[in-house]
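Peer 1: got a structure for you, letters missing:
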């Protein structure tokens, strides 16, 4: 694992700078103490990173759970909520033992790509106000409807009006543009010039430049106020640091609402993790496959520990994972090191961290978002046809205008509808023998698998078979025939006699003319029925 340290260490620094404001912002959006987000980030990096089988996945507090957490804390109280987090982790351990990690593989590729693209767009949209130093809402608030009652569109309109009127924070905008220039120059030019520029990553340079900008512009027109800087809790001493931890109140363990909240956390966190695992595996340049059951066990362990010491629920998260991949992370060491960076920074250098401009971090996330939502991805999906394009776009729009899980659910629903339509269309092949020969011979070939979804299409075609004709029914390729279809064929055999239709049933062993019972025939062929 340590042989890739030269790649993992720079990547862990980038992930650290991406994770830090997100941990704080998600805690704020969840109505939890700011320190609880940092605890979740530390546990997600060190504990989950060590136990996970993912080479490039990074775990921490998830924006997708913010609404659930906010409602739970409001109704239960924070110490009681922590009991639900511990229960949720224990249920995830049970999911892992029961080998339920396979669920993530039932989501179509178009939906997964739509999820990645949608998250990339959300990142860019949410960071625009921070880039210009205008929005004071919590970092990491990815919901379309925000905590302050506004939404993504109104925030963007406010940003546009501010840009037109020149009512932006000049200092934040200047350092954001400088940082964006550094990142683009570093990635496209300097990284190819020598080993030094490969070891020292552009985001680290941008952050250092941002701190120096804040220090040297104090008192000037470019001065940045505290509202435009990272806000890490600063303890007065060791006892004050320990006082930031909260502990669960297990006296409420018998309450039904605690268990309901715990199961909800486990279900949503597991689903979000499995989807992110699927997505990060697709982004992984080495195409490693993450063992999903082991991932559930790792996440469950992390949530139990996080809940016991006052942290938020944890999932694998695509923003940090994609930042890790794009920064050259090779093994899970980068995720583990980023956790140690979070731990040591909040203990040793919280005041230094509080000098980092949020607009610099917005520039870093701009690059991450663009790489997830490249225009080439839209072009590629469009070229694959409407069956891929439609669920892809529905997923994106659902994520942007609602939230992550609803967007994925909508994309999956569209994908299922498309499958049903194609199954309806492809259940059989029916044609008349010889376009110019009017001998009344019609051939129907059934597909390899025919289910009750195909009832309507087959029934419609059988009803259209004309009187006084010959129907050849070919089931030689059929490996599964639903009982509903067998019943339709059974009913049609009676109608055929009235309409003077002769049926030739062609099977792997020969042919039968006007079989007395389709039900009895297929009972003798278990490989079909």
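Peer 2: Yep, it's here. Keep in mind the model is a prediction, meaning the values are calculated, not measured.

Peer 1: Please make it C-alpha for all contacts and neighbour counts, starting now.
Peer 2: Noted.

Peer 1: And for the closest residue to residue 102 other than its chain neighbours, the neighbour number?
Peer 2: In space, and not counting its chain neighbours, residue 102 is closest to residue 292: 6.7 Å by Cα to Cα, 6 or more residues apart in numbering. Counted by other Cα atoms under 10 Å, the residues lying close to residue 292 total 25.

Peer 1: take the one below as the second:
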């Protein structure tokens, strides 16, 4: 078995190593930006990314999912640190949250992931794509008011995503625009068949070439054309660490003296629930975009996230989730197995140990270009056309989810999309539970599977459509459950049928069949009787 897995991963190294490099380039500023927005040390974000790549990648059952600090938790983390009084006390909450996620995994709570409608998940993916485009355009033109990874519509300063976009277009940096436009051109060129077929160029990821272009451009312009150089504040800002020893000196440990503080447990429960929901959503999304259509085990993912948060909190990291932006970058870069995620974690580790001074030369505009293309692939016009072609039951929850996420946040948007999706599920069940077929003055009313009180309005409408002198067959042979309200509605119809000279034939209605011609009297007490032995009794006048 071990040998089989080894050959499986080895056979995909050509795809996974380049993909891991791309995910590393995307994850680096996101880890720093989310840590900054969370009010935590910058190194905490890097630790979370490293643990997500090196540990969670192998503990998870997903081949493509990437874990790390999540933008959706920034407000929770920021408020929790303030409420608990110190970052060390907050780390204890992260450790406890990890333990709670492990418990949820063993309790099989991952089954919740199976109840997210496909249209809502696709809407989430498209919304994330649009958010990436809207949020990365300012970074691409050299306007970095928002932290990297910010997904919120409303900003702390009262501005919105669209107003920030408008301001960015008034503060364009020529150097950033040149870098981002050329970087996008390079990546598009790298995706052409000419470059993919080349034995050498096909091994080099286009985003890496785009980043090298940005670094080279900035070094040259700083020397020969300072007016077009990119300012220092528009470059990656990694904390400088000297070697392996310096790396371990950055660790921060939980304050276990706070174990009796009830606020610690309140924060832990909040993190465990929110992080688990975001993870399950991201996992469902990852399965949707997996080119090999694999399905990851959700309970194992909760256990993997729990282990990751235990370790992350124990050494000074932020709470983590499976994150869709980095996962999407992984898929778009050609990743096929866990090796890609593991590679990104190893590169994060090595980068902060040995090459921070070189990574700090990377313009944010390069990384914005990578995320802009990732966003476009998640929200392609083709996806909207496909959902529209599937009808209102798919396009409406899809669009509502997108708008709700754009205007609020991920979890609130998903909740709104779920409500709309549930409406269409109930609506379709109305029609699926009861069908009416008419031929001339003959009617066949069929009850399918489970018929509950929710179907009463539809049943009444069908029965009201039966015309005078009609012959109606009410067939319940396919029904597994018939609600008491449905039986009473049928009784009311049978009792009044003689007024319109309607003949009613019952088939397997709670185990009884019979013909009820006009002028028939039906016993109410016998027809509607409590218990599983209810039977229809017919008495002729």
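Peer 2: Yep, that arrived. For clarity, every value in this text was computed on a predicted model and none was experimentally measured.

Peer 1: So after superposing, what's the score?
Peer 2: Remark: TM-score between the superposed chains equals 0.91 [TM-score structural alignment, normalised by the length of the first structure]; 516 aligned residues with a Cα RMSD of 2.5 Å.

Peer 1: re the thing from before, in the second structure, what residue corresponds to the residue nearest to residue 102 of the first structure?
Peer 2: Alignment note (TM-score structural alignment): residue 292 of the first structure maps to residue 298 of the second structure.

Peer 1: contacting residues for that match?
Peer 2: 61, 110, 111, 113, 280, 283 (Cα atoms under 8 Å, 6 or more residues apart in numbering).

Peer 1: Aligned against the first structure, show me the partner of the second one.
Peer 2: Okay, so that is residue 110 of the second structure. Match for residue 110 of the second structure (TM-score structural alignment): residue 101.

Peer 1: Residue 298 is in contact with its match, correct?
Peer 2: No. Using Cα atoms under 8 Å, residue 101 of the first structure makes no contact with residue 298, being 11.8 Å away.

Peer 1: Who has more neighbours out of the two?
Peer 2: Higher neighbour count among residue 101 of the first structure and residue 298: residue 298, with 24 against 21, using other Cα under 10 Å.

Peer 1: State the distance from the more buried one to residue 202 of the first structure.
Peer 2: For residue 298 of the first structure, the distance to residue 202 of the first structure (Cα to Cα, to the nearest Å) stands at 31 Å.

Peer 1: likewise residue 399 of the first structure?
Peer 2: Distance check for residue 399 of the first structure against residue 202 of the first structure: by Cα to Cα, it reads 30 Å.

Peer 1: who's more crowded, these two?
Peer 2: More crowded of residue 399 of the first structure and residue 202, by other Cα under 10 Å: residue 399, with 29 against 26.

Peer 1: now that one: how far from residue 107 of the first structure?
Peer 2: Residue 399 of the first structure is 16 Å from residue 107 of the first structure, by Cα to Cα.

Peer 1: And the strands in the first structure?
Peer 2: Along the first structure, the stretches classed as strands by DSSP state E are 59-61, 314-316, 428-432, 441-446, 449-450, 470-474, 480-481, 502-507, 510-513.

Peer 1: want to throw the ones you listed into JSON lines with distance to residue 378 of the first structure and mean neighbour count?
Peer 2: Below are those laid out as JSON lines (distance: least, Cα to Cα, whole Å; neighbours: other Cα atoms under 10 Å):
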{"stretch": "strand 59-61", "distance to residue 378 of the first structure": "28", "mean neighbour count": "32"}
{"stretch": "strand 314-316", "distance to residue 378 of the first structure": "25", "mean neighbour count": "33"}
{"stretch": "strand 428-432", "distance to residue 378 of the first structure": "33", "mean neighbour count": "15"}
{"stretch": "strand 441-446", "distance to residue 378 of the first structure": "36", "mean neighbour count": "19"}
{"stretch": "strand 449-450", "distance to residue 378 of the first structure": "33", "mean neighbour count": "20"}
{"stretch": "strand 470-474", "distance to residue 378 of the first structure": "42", "mean neighbour count": "21"}
{"stretch": "strand 480-481", "distance to residue 378 of the first structure": "37", "mean neighbour count": "18"}
{"stretch": "strand 502-507", "distance to residue 378 of the first structure": "46", "mean neighbour count": "18"}
{"stretch": "strand 510-513", "distance to residue 378 of the first structure": "50", "mean neighbour count": "12"}
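
Peer 1: Which one of these lies nearest to residue 522 of the first structure?
Peer 2: Nearest to residue 522 of the first structure, of all those, is strand 480-481, at 8.7 Å by Cα to Cα.

Peer 1: The counterpart of residue 159 of the second structure in the first structure: how many residues sit nearby?
Peer 2: Taking TM-score structural alignment for the superposition, residue 159 of the second structure sits opposite residue 150 in the first structure. Look at residue 150 of the first structure: counted by other Cα under 10 Å, it has 12 neighbours.

Peer 1: what lines up against residue 286 of the second structure once you look at the first structure?
Peer 2: Matched by TM-score structural alignment, residue 286 of the second structure corresponds to residue 280 in the first structure.

Peer 1: gap between that match and residue 399 of the first structure?
Peer 2: 18 Å.

Peer 1: just residue 478 of the first structure next, same as before
Peer 2: With distances taken as Cα to Cα, residue 478 of the first structure is found 40 Å from residue 399 of the first structure.

Peer 1: same check, this time on residue 227 of the first structure
Peer 2: For residue 227 of the first structure, the distance to residue 399 of the first structure - Cα to Cα - is 28 Å.

Peer 1: Contacts only, for the residue nearest to residue 162 of the first structure when sequence neighbours are not counted.
Peer 2: Once flanking residues are discounted, residue 162 of the first structure sits nearest to residue 168: 5.8 Å by Cα to Cα, 6+ apart. By Cα under 8 Å, 6+ apart, the contact list for residue 168 of the first structure reads 132, 133, 134, 162.

Peer 1: and if you look at residue 34 of the first structure?
Peer 2: If you count contacts by Cα under 8 Å, 6+ apart, residue 34 of the first structure has them with 23, 24, 25, 27, 28, 232, 233.

Peer 1: The closest residue to residue 103 of the second structure other than its chain neighbours: neighbouring residues, count only.
Peer 2: Of all residues not flanking residue 103 of the second structure in the chain, residue 303 sits nearest, at 7.6 Å (Cα to Cα, 6+ apart). Residues near residue 303 of the second structure, counting by other Cα under 10 Å, number 27.

Peer 1: so residue 303 of the second structure touches residue 105, yeah?
Peer 2: Yes. Assessed by Cα under 8 Å, residue 303 of the second structure is found in contact with residue 105 at 5.0 Å.

Peer 1: what residues do the two have in common as contacts?
Peer 2: Common neighbours of residue 303 of the second structure and residue 105 are not found (criterion: Cα under 8 Å, 6+ apart).
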